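# Attaching a predicted model along with its sequence, questions to come.
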Amino acid sequence: MLGDNFVEDRNSGRGTTLGASRETSYEPPAANWGSDRGDQPVLDLAVYWRIALKHRFLILGCFFGVLVIGIALTLLMTPVYTAQATLQIDREAARVFNTEEVLPNEGLVQGEEFFQTQYGLLRSRSLTERVIQSLGLANSDASLQAVGIKPPPAEGTAVERAARRRAAALDALQENLSVSPVRGSRLVAVGYDNPDPVVAARIANGFAENFIQANLDRKFESSKYARQFLEERIAQTKLRLEDTERQLVAYAVNQQIINVGEPSEGSDAPGSSQSLTSNNLVALNASLASVRAERVAAEERWRSARSSSLMALPEVLQNQSIQRLTEQRALLDAEYQQKLGLYKPDYPEMVRLSAQIEEADRQIQAIANNVRTSIQRQYQIAANQERSLLAQVNALKGDVLDLRDRSIQYNILQRELDTTRTLYEGLLQRYKEVSVTGGVASNNISIVDLASPPEEPSKPDLMLNVLLAALLGLGLGVVAAVVLEALDETVATPEDAESKLGVPVLGVVPLLDKGQTTAAALADVRSAFSEAYYSLITALQFSTPNGAPDSILVSSARPAEGKSTTAFAVALNLARIGRRVLLIDGDLRNPSMHRVIGVENERGMSNVLSGSLDLKSVVQETKQENLSFVPCGPLPPNPAELWGGDRVRVLLGEAGESFDHVVIDGPPVLGFADSPLLAAVVGGVVFVVESRGTRRGQARGALRRLQVGRAHLLGVVLTKFNAKSTSYGGYDYAYDYHYGAAQPEEVSATKKSKRP
């Protein structure tokens, strides 16, 4: 009994027996169970390529179907001819006179606004009606039929029929008209589509010629309107000008306002002239400013002369008489000093020199006093002049202010008169310009090439329609393939199992041919079926660091996915390589393994789990060496209670004493609690998925239930895989496990060569 050696790890949620240590066992990340892998690139072209190959027949069917329909419709279409007339549209016409146009200056329009306006005029309803009128297209039903337009019903009055013909012609012309600007130029092609090439050229030229004439008429009408408008405005302005002049003269006479000269340029009021009183005030004010400046200078000189020494005044020092007397005194003083060494002061000569020196000093002092008196008189005269002028200025201020009060209305009338006169002169000048330029037919639109009847039809374009049909068919097929792939919830290929379930694939088991049984396929060790399970055993050997787990549960999401066959094949192949294997039928609800093995089901797992029998008493030997089998036994009322007890761990421990591996064929996961309970105690779980039989939602739901039970998921086995019909993504899944096997012809030839 090895129940004591069983180790349970609650953190990992599974148990191991002998030879499967908890610390060394490999466990793939459980976060990805049942979820899409997050390491896929954002745009994987290989995925789309695989989808295209998978639905290649659908894509090719849509492609060729739409292509054939497009070619058929193209061949059934009526040929249509397109005639084009080329126009040159300039922003500004050649000017005969150096005057502004009456219309807005379209040459100053920036960007494409001007040309877009011209293109809109070409497509306008008014131009189309003008073409219909000029070509007489709506005169009768025969005229409509001549240009390929179906006449309206001949009902109602003649006026009503004519209106319906015009409406039909208008709709047909606007529908078949094309305006195509030539990129990077001022040229525009005006085209018209019609089954008759002559009619197409005629109508295209009609649009070009009428567009030019409409442009000229629009300019002439605008000039005529401008002249009439200017004449009316000139007459009104002239009457208002005369009335304003009379009011201004009458007011000036009444208020005795006399102005001289022209209005000052810097005046705020453009109509105010200088009056006599204002001129006098300006002149006196200028004189007062000058006299005041002189008085200030004289006052400053007098203040300096009064407070300073007499002989230190600049005026005294600069006086020529004083300078001359100062020089004479200096000579006399020098002579006196020279003779003082020879004579005494009372000597007559010395007395004479002393008297002369004193006389010179007296004269100098007298002249200096006169200079200071002169400075004082200049100050008094300047002050008197300032007071006199100030009195006169103050007197004139009152007169000027009174005149200003009386000139307010005068200035208003004068300003209105000037404005009216300017407006009147501008209107007269503009009227002369419009009168001169009104008769000049200047046009900025010209015909470069007239339309000629085309030799080949422009519609339908077979190559273009074929290309469009091919693109449409290919696109429709791709969209249908993508939609079908998005709606496809089945797991068909190993890539589907890994991408949709997020679980590695351990092996792929091919679908058996019709009439071939699983027993026969497994019996033939060289068959593709057996080789697929041998590959699965190899994958299990590398699923953990210690090799294949001691206890393996084989389960699936739903019944009939091949889990029993997989469990039997795993046990069989492990036994074939010399391992002691115990195969247990763990499906206590719908057992089938005893029929595969060919033994009775009288007692088995249910007896062991209920405690009525021990393991050794229910183990049965099979025909395969090293392979033992435990059947299900009698069906219990509640299998989940049996699997949920501690008896399962004890059982696995007992089996580990005698067997290297225990393989359990478990029940389906969905709808039952048996498999999650079993998955929690075994060393590993192999999850079986039927190719194109199991839906992604079912498989992911089962994997989530196993994840809740903390199972150690080893990987997925894809069963019933049709390798012959699946060429997916550039990989051919035609698994051929006969590599190295002799072909029937080679075997026959070998036997013949060995005969004596």
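That came in fine, so what should we check first? Keep in mind that what you see is a predicted model, and the values were worked out from it rather than measured.

# Please make it C-alpha for all contacts and neighbour counts, starting now.
Fine.

# Now Val608: which helix or strand?
helix 605-610 (DSSP states H and E).

# Give me the residues contacting that helix.
The contact list for helix 605-610 (C-alpha atoms under 8 Å, 6 or more residues apart in numbering) reads 584-586, 588, 613-615, 618, 630-636, 642-643, 647-648.

# and if we set it to 7 Å?
Here helix 605-610 makes contact (C-alpha atoms under 7 Å, 6 or more residues apart in numbering) with 613-615, 630-636, 642, 647-648.

# Only whichever of these are buried, select them in ChimeraX.
Here is the ChimeraX command that selects the buried residues among these (16 or more other C-alpha atoms under 10 Å):
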select :614,615,630,631,632,633,634,635,636,642,647,648
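
# Which single one of the contacts of helix 605-610 is nearest to Leu239?
Taking C-alpha to C-alpha as the measure, Leu239 lies nearest Leu642 of the contacts of helix 605-610, at 121.6 Å.

# Can you show me the strands along the stretch 351-500 of the chain?
Assigned by DSSP state E, counting those that start in this stretch, the strands in the stretch 351-500 of the chain fall at 445-449.

# dropping in the other structure now:
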Amino acid sequence: MYGRALANSSADERELDTYADANAISAWNRQEYSTEPSLLDIPSVFNAIVRHRWVFLGIIASLFIAAVAWVATQTPLYRAQATLELNPSTTRVVDLGSAQEEAVQPDRDYLALQIGLMESRSLAERVARALNLARSEAFLRREPDKATTSSDVAGTLMQNFSATGTTSDRIVEISYVHPNPAVAAQVVNAFANEAVESTFERAYESTARSRAFLQRQLETTRQELERSERELIAYARAANIVNVVSEEGASSGDSAGGTLVASNLVALNEQLADAQNARIVAEQRYQQSSASANAAAVADPTVQTLQQQRAQVQAEYDQKLQRYLPNAPEMVALSAQLAGLQRQIAQATSRSSSSVSGSLRADFISAQNRERALQSKIKQLESQLLNLNDRGVKYTILRRAVEANRSLYNALLAKLGEENSSGTKSSSLALIDSAQAPGSPFAPNIPRTLILALLGGIILGTAAAIGLDRWRDTINTPDDVRSALGLTAVGIIPKLEKGQKVDEELHDPRSPVAEAYHSARAALQFIASGGETPKSILFTSARPGEGKTTSVIALAADFISIGKRVVVIDADLRNPSIRGKKSDGGLTAVLSERRQLTGEVNPTDTPGLFLLHAGTPPPDPTVLLANRALASIVERLELLYDVVIIDGPPVLGLADAPLISACSQATVLVVEAGKTHRRAAANAVNRLVAGGGSLVGAILTKFAGTTHGYGYGYGYGYSYKYDLKSEKRALIGPGPREEEAI
């Protein structure tokens, strides 16, 4: 039999074993089964709401009523809205006097800038002054006060005004909230108009400031240009530097060639090159003077005339030589004439050659002297130029400063002319849609407020229900029995409605209570190994008043209904629940060996049902229960009856229940739904297991199925032929304690 070995040891040893193993069993049980409900378990949350439905509904109703009251006390607010378009202006970029226009593309930064300008205090004050809101009774909703200023009104305007961008970076929506719809539309339109006007003013002020800045810079640059020119001129005068100006009116450049000395040097270099060429030509002609002289003599007119005359005389001589002899006087005269002409030609030729050679030599000497003179002059100018270059370093620096100042002056002058000709820039804002007086308020939003109140009530109510459930920490459902205790709910006994009595419900085989005990009996009937009914079953609970004794009576009657002979033992020696016809004997007398077992088992008015009552409570029940006598009593009754049902004491912190559990084949823990705490029930299971008991399941009593989200009902019933009222009167008397009715 289950756990009988522990019954052979002494009471002290049993207690030591019980408490020694309790901690190990409890640790195992906590690892396997959690005693805390999960917040994410939807069925558990729903069950918690159902269990605490009045708290849940009360919170929802309270928030809803509060929302309705709040809505009723709120002043309706109207929101008027206008739409503006962003038109970014172009930017003029100046580069050395030339201006170019670049368009500014709108982006999120530009949009944020414009929204910031619209929500600025300065614009709010402009609107307050434009509409004279400090004296407007419709806006102030009271009599105007002389002490109220536009600055005071601006704060109210800023609180109720808003500007937001849209999906497009070029569109801005502005709105204003006020209890008066006409005032809301008037104010938001004033904001739009003043925003557009302010952009014009900012553009004009920007242009004016730009012009003033350019004029100041232009004057400063002009003065700087004059000062630098005066310094350049003074230094040139002191250094004897004369600047040569080109035909275009500009200076010749950065080099010293722009000075007078450099100009002369350039001219002399050109002349020297010409003189060198002339000297070379004269020298070549002089060196070739012989050939040149003969050529000059031949070309002389006198020589050419004499040669012609000689040719005529020679022709005449040759003609007459054919008729006369050479000694003829006429021929002699012609010979003499030829000789005279030949002498004249020779003399003329000599004179012409001498004249050409002298002329060529004179030309060569003249060209050579001119070249030398130019070279000497150039050397003098080069010396002067080197000296001038040394002085021209500072001159060049001063001249470049003058040119830089002149360029800056010209650029500023061109920019000022462009600013004067460009005029005022266009506004960067344009009104698209003006505001109209709204027809209905936007706040308070009654549907949204009530919906939020309901949602808030549901959330708070759910949190309160879960909090109460966790705070109470009770076992409420069969799922809790399985998760917290690791036991199967072999029976789920429904809670009686108000006015119902347990004996009447048990007498009616079709009642939910009777059907529930039928189901529990069926589960226990085949729960032992091999599918047999345990010979002895202990019913205990974690605390008193959980329906343990009622379950014992009902199950005993149910086992009788299927033909079993049942004996019920009231083993709660400290506080007996069942009183028989004799009160001086019972289990206490049998354990103390003052009475025989057969004489203390009494039949009841119900055939097949017998009772061994507890008897007089002993001074120390644990000592009696720890004896071998209890195990012997149970074994003997198991041989005499089909089922031995033991109505045991609650576990509490005592050793009674674990000792009795060790002597029974099966132990059933009775748990009251909504009352038994998880930790207490888990500790009871641990103690029973540590004491050697065989826990086969639990019976959940007083279970409100609809409250915990479970349905309960049967469409069939049974008919029993026994008088349950007489049974109850026979078994349950007005003893020291009665079980609480289910």
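Looks like it came in fine. Quick caveat, the model's predicted, so the values are computed rather than measured.

# out of the contacts of helix 605-610 of structure 1, which are inside helices?
Counting by DSSP state H, the contacts of helix 605-610 of structure 1 place 615, 642, 647-648 in helices.

# Can you pick out the most distant pair from those?
For those, the farthest-apart pair by C-alpha to C-alpha is Leu615 and Leu642; their separation is 14.7 Å.

# Translate Arg209 of structure 2 into the numbering of structure 1.
In structure 1, Arg209 of structure 2 lines up with Tyr225, judged by TM-score structural alignment.

# so what does the helix or strand containing its match touch, helix or strand wise?
Using DSSP H and E, Tyr225 of structure 1 sits within helix 197-255. Applying 3 or more C-alpha pairs under 7 Å, 6 or more residues apart in numbering; DSSP states H and E, we find helix 197-255 of structure 1 packed against strand 81-89, helix 125-135, strand 187-194, helix 348-437.

# For the ones you listed, please prepare JSON lines with the additional fields mean neighbour count and distance to Gly709 of structure 1.
Converted to JSON lines, those look like this (neighbours: other C-alpha atoms under 10 Å; distance: least, C-alpha to C-alpha, whole Å):
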{"stretch": "strand 81-89", "mean neighbour count": "24", "distance to Gly709 of structure 1": "77"}
{"stretch": "helix 125-135", "mean neighbour count": "17", "distance to Gly709 of structure 1": "78"}
{"stretch": "strand 187-194", "mean neighbour count": "24", "distance to Gly709 of structure 1": "76"}
{"stretch": "helix 348-437", "mean neighbour count": "16", "distance to Gly709 of structure 1": "99"}
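
# Tell me where structure 2 has strands.
78-86, 90-95, 98-103, 161-165, 171-178, 429-433, 489-494, 536-541, 566-570, 602-603, 609-612, 643-647, 666-672, 695-703 (DSSP state E).

# wait, doesn't Gly633 of structure 1 sit right on Val599?
No. Gly633 of structure 1 is beyond contact range of Val599, at 11.1 Å (criterion: C-alpha atoms under 7 Å).

# Could I get the contacting residues of the most centrally placed residue in structure 2?
Residue closest to the average C-alpha location in structure 2 (C-alpha atoms, centre = their mean): Arg108, at 17.5 Å. Arg108 of structure 2 makes contacts with Asp169, as judged by C-alpha under 7 Å, 6+ apart.

# Please consider this matter closed, and thank you.
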